[in-house]
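A.B. asks: could you look at this predicted model? Sequence included:
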Amino acid sequence: MSNDPSSEKARQQIDENLKRVFQAQEEAELPDRFKQLLEQLKAQDSQTGDAS
């Protein structure tokens, strides 16, 4: 890739936008179905003694 200032600025903007998108996803609440599945997995782990 070239090292010209406009390319660097574009890369920085892309980086910032990606960080915003991933942060928003990280902060979003899990759907109820996913929560239920996680609880089922935790219950299975505790029954088999494999809980971490």
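C.D. replies: Great, that's in hand. All figures in this text were calculated on a predicted structure; none of them were measured in a lab.
A.B. asks: all contacts plus neighbour counts: C-alpha atoms, from now on.
C.D. replies: Fine.
A.B. asks: now find how far off-centre stretch 29-44 is within its chain.
C.D. replies: Here the centre of stretch 29-44 is set off from its chain's centre by 17 Å, with C-alpha atoms, centre = their mean, to the nearest Å.
A.B. asks: put this next to the previous one:
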Amino acid sequence: MSAEKKTPKPKLPHGSGGKEETEGPEWADGLRQLYDSVVDEPLPDSFKNLLDQLDQSKGREKGAGQGDNS
């Protein structure tokens, strides 16, 4: 028996497009592809509008708190 050490395969960064991103079960590749497809989807207009409304309300709160105190 030899005490031969196996060198680990280099892990590429997520989304680098490499075939061997990580060692693991086969289902992990499908899950990674699903995640990447969701991340790449554009933000829906309704969600953008909601974020805009939240930003506007925060701006009003900051403006109300910085009034003259004389």
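C.D. replies: Okay, I see it. Small disclaimer: the values here were computed from a predicted structure and weren't measured.
A.B. asks: TM-score of the superposed pair?
C.D. replies: Overlay of the two chains. TM-score (TM-score structural alignment, normalised by the length of the first structure): 0.63; 39 aligned residues with a C-alpha RMSD of 1.3 Å.
A.B. asks: which one in the second structure is aligned with Glu26 of the first structure?
C.D. replies: Residue pairing (TM-score structural alignment): Glu26 of the first structure is matched to Val39 of the second structure.
A.B. asks: what number of residues lie near its match?
C.D. replies: Counted with other C-alpha atoms under 10 Å, residues neighbouring Val39 of the second structure total 10.
A.B. asks: would you mind measuring from it to Arg32 of the second structure?
C.D. replies: Per C-alpha to C-alpha, to the nearest Å, Val39 of the second structure is found 11 Å from Arg32 of the second structure.
A.B. asks: over to Leu54 of the second structure?
C.D. replies: Leu54 of the second structure is 32 Å from Arg32 of the second structure, by C-alpha to C-alpha.
A.B. asks: Leu43 of the second structure now?
C.D. replies: Counting by C-alpha to C-alpha, the separation of Leu43 of the second structure from Arg32 of the second structure is 20 Å.
A.B. asks: between those two, which has more neighbouring residues?
C.D. replies: Taking other C-alpha under 10 Å, Leu43 of the second structure and Arg32 do not tie; Arg32 has more neighbours (13 against 9).
A.B. asks: what about that one, helix or strand, and which?
C.D. replies: Element membership of Arg32 of the second structure, judged by DSSP states H and E, is helix 26-39.
A.B. asks: show me what secondary structure element comes after that helix.
C.D. replies: Downstream of helix 26-39 of the second structure, the first helix or strand assigned by DSSP H and E is helix 45-65.
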